[in-house]
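# pasting a predicted model and its sequence here:
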Amino acid sequence: MNLRHLRFFIAVVECRGVSSAATRLRVSQPAVSAALRSLEDDLGLELFERRGGSRRTIPTFRGLRFYEHASEILGRYEEAKRSLRAPDEKLPVVRVGVLRTLAATDVAAVHASLTRRLPQMRWSLRDGSEHEILGWMNQGRIDIAWTLVEDTSETMSPLWREPYVVMVSRQHRLAGTSGGRVQVADIAQEPLVLRGTCELKHGALKAAGLSMKIAARTARDDLALQLVAKGIGIAVAPRSLATMGVVALPVADLGLSRQIGVRWRQGTPDATIEAVSAAVESRDS
């Protein structure tokens, strides 16, 4: 058993699969599978259930217990390394860009997770628009970012795709729609609260069939959703931005979404990329 095996095991549990874990770790799937087999041989027990045809890798009861111990072992190891640091030695800083339209609760959870996972680093967060983040990265002002991404590349890794939904007040006529799904025709004539932070291309909402009767414009997502909650109009926004005061309704024929992932500068350490990816993926667990 070695620390690499433990890191691979923890990644598989948190990513719920060998393929996703390999992507996070930036290694091959056979390398992850081999590490798991070696760890199981060393422990003399199976850590995961083998279900034919299942895409998910499910830990056994003993596997979940070992996950807790493995996490503690790695945490103690990092703590031991930190204790050897000279008192006057400053912590290295990792500058993280965060897309401004990500949910604040998720961003706070990720920051706390990063501090817990790699306490020997100081994590500095800076939020901005997609274009600001890209500019900061090109200028060397941030090291890694949780933002919009395109396809997988040497410096970019998609994590999930999020649909845009329509936000309405809890008193809106559509709030109790059976099945919670509407059509563009149901909202086409509704007054809109336009979000200045929206990443959709100019004209996307009009092209989707909305009348663009503007009730309000704001660069603040919190204000936009407050206006929606008060019945001023509806808003089109990523599903994760929904708050207690509004109802998020999927629009069957809207067809708008955004792809969220991690982007980094060339030369960023693998451990940093893995830590940020893991924290983002486990933000709601």
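Structure received.
# hey, let's count contacts and neighbours off CA atoms from now on
Noted.
# which residue, other than its chain neighbours, is closest to residue 20?
Closest residue to residue 20 apart from its sequence neighbours, by CA to CA, 6 or more residues apart in numbering: residue 12 at 7.4 Å.
# also this one, for the comparison:
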Amino acid sequence: MNIKEFHYFHKLVEDKNFSQVASFFNVSQPTITMAIKRLESELGVKLFVRDRSHKQLVVTPSGEQLDRHVTQILNELEVMKKELLRISSEKVMFGLPPIIGTYYFPHVAPELLRAGLIDKLDIFESGSNEMLNYILDGTLDLALIGSITPIVDTKLDAKIFERTHFKIAVSENHPLAKQDSVKFKELAQEKFIILDDHFIHSVAFNKMCHANQFRPQIIHRSNDVHILKAMIKENMGISFLTELALPPEKGIKVLDIADSDQPEFLLSIVYRRSHTLTKLQQSLLEILPQKINL
């Protein structure tokens, strides 16, 4: 068996049509047929059967099991190709979600600069919810990722280096600005301006609303913290943000959430467990996981 046969087999599981698969790979239909027969012969199992009554190709249980393994093999091959292409490069594909990039990264940038590492980073920005997929598929070497629970995946090394709280941000002109803390259930009638689903904030926010048994009145979702803060200052609504994104700022009052049971915002540095770290990446790992004074 060879890699081409795996590609043909996996595509046939998806399309269940020999001619479509042959057209996709720009080969003859007999090429696909023979490849599948070779796989069946080598493995000693039947991978497909024809349902003549419905004129369909059916994947056998053995075929379904093989496809699980083949999917993993093909994914690992793609990751391998990306890693090998970059191994001679003096660049690190580095994932940095917007909030972490804006409010955490400046704290470590001077040390990275002194170590001659800052220009070695090829920074990729995306929300924490998407970043894990980019690590797993080999697009990124390392990433700083926010989560509300420890990241557990047998394919990943994830090390928590900072734990922060979520806060409520209101305009200095909002009635709540007279308080220093608030119970989340007291916000049931408030208008919210929140980050969209690309951010882990939405998961934490939904969890808090569910625990307090109310459906929030969300008037705007944004992927830009600066826009969100501008709207808060105009007293258009209140927001739910990690304290990492809420340094002292004129026009905004930050309230503690008084609930005893609430999610934390966890910062982790993440990379694939199978990835062999270069000296450059090891140097980054020594500098990046630094606690900051909030």
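On my side now, so go ahead. Please read these numbers as outputs of a predicted model, since none were measured by experiment.
# whereabouts in the second structure does the strand or helix carrying the residue nearest to residue 20 of the first structure align?
Per DSSP states H and E, residue 12 of the first structure falls inside helix 3-15. Aligned by TM-score structural alignment, helix 3-15 of the first structure corresponds to no residues of the second structure.
# would you mark the buried spots in that helix?
Buried positions in helix 3-15 of the first structure, judged by neighbour count with 16 or more other CA atoms under 10 Å: 5, 6, 7, 8, 9, 10, 11, 12, 13, 14, 15.
# wait, residue 179 of the second structure sits on residue 255?
Yes - if you go by CA atoms under 8 Å, residue 179 of the second structure and residue 255 touch, sitting 7.1 Å apart.
# which one of these two has more residues nearby?
residue 255 (21 against 11; other CA atoms under 10 Å).
# where's the aligned residue in the first structure for the more buried one relative to residue 197 of the first structure, distance?
Taking TM-score structural alignment, residue 255 of the second structure has residue 249 as its aligned residue in the first structure. Residue 249 of the first structure sits 20 Å away from residue 197 of the first structure, taking CA to CA, to the nearest Å as the criterion.
# which residues of the second structure does the lengthiest helix in the first structure align to?
Identified as the longest helix of the first structure according to DSSP state H is helix 61-83. The counterpart of helix 61-83 of the first structure in the second structure, using TM-score structural alignment, is absent.
# so which elements touch the helix or strand following that helix?
As assigned by DSSP H and E, the chain's next helix or strand after helix 61-83 of the first structure is strand 93-99. Counting contacts by 3 or more CA pairs under 8 Å, 6 or more residues apart in numbering; DSSP states H and E, strand 93-99 of the first structure packs against strand 122-128, helix 130-138, strand 144-148.
# which of the ones you listed is buried the deepest?
Of all these, strand 144-148 carries the top mean neighbour count, a mean of 26, counting by mean count of other CA atoms under 10 Å.
# what's the next helix-or-strand element following it packed up against?
Next in sequence after strand 144-148 of the first structure, counting helices and strands by DSSP H and E, comes strand 156-169. Contacts defined by 3+ CA pairs under 8 Å, 6+ apart place strand 156-169 of the first structure against helix 221-229, strand 235-238, strand 246-249, strand 257-264.
# dump the ones you listed into a markdown table; add distance to residue 206 of the first structure as well.
Formatted as a markdown table, these follow (distance: least, CA to CA, whole Å):
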| stretch | distance to residue 206 of the first structure |
| --- | --- |
| helix 221-229 | 19 |
| strand 235-238 | 12 |
| strand 246-249 | 19 |
| strand 257-264 | 15 |
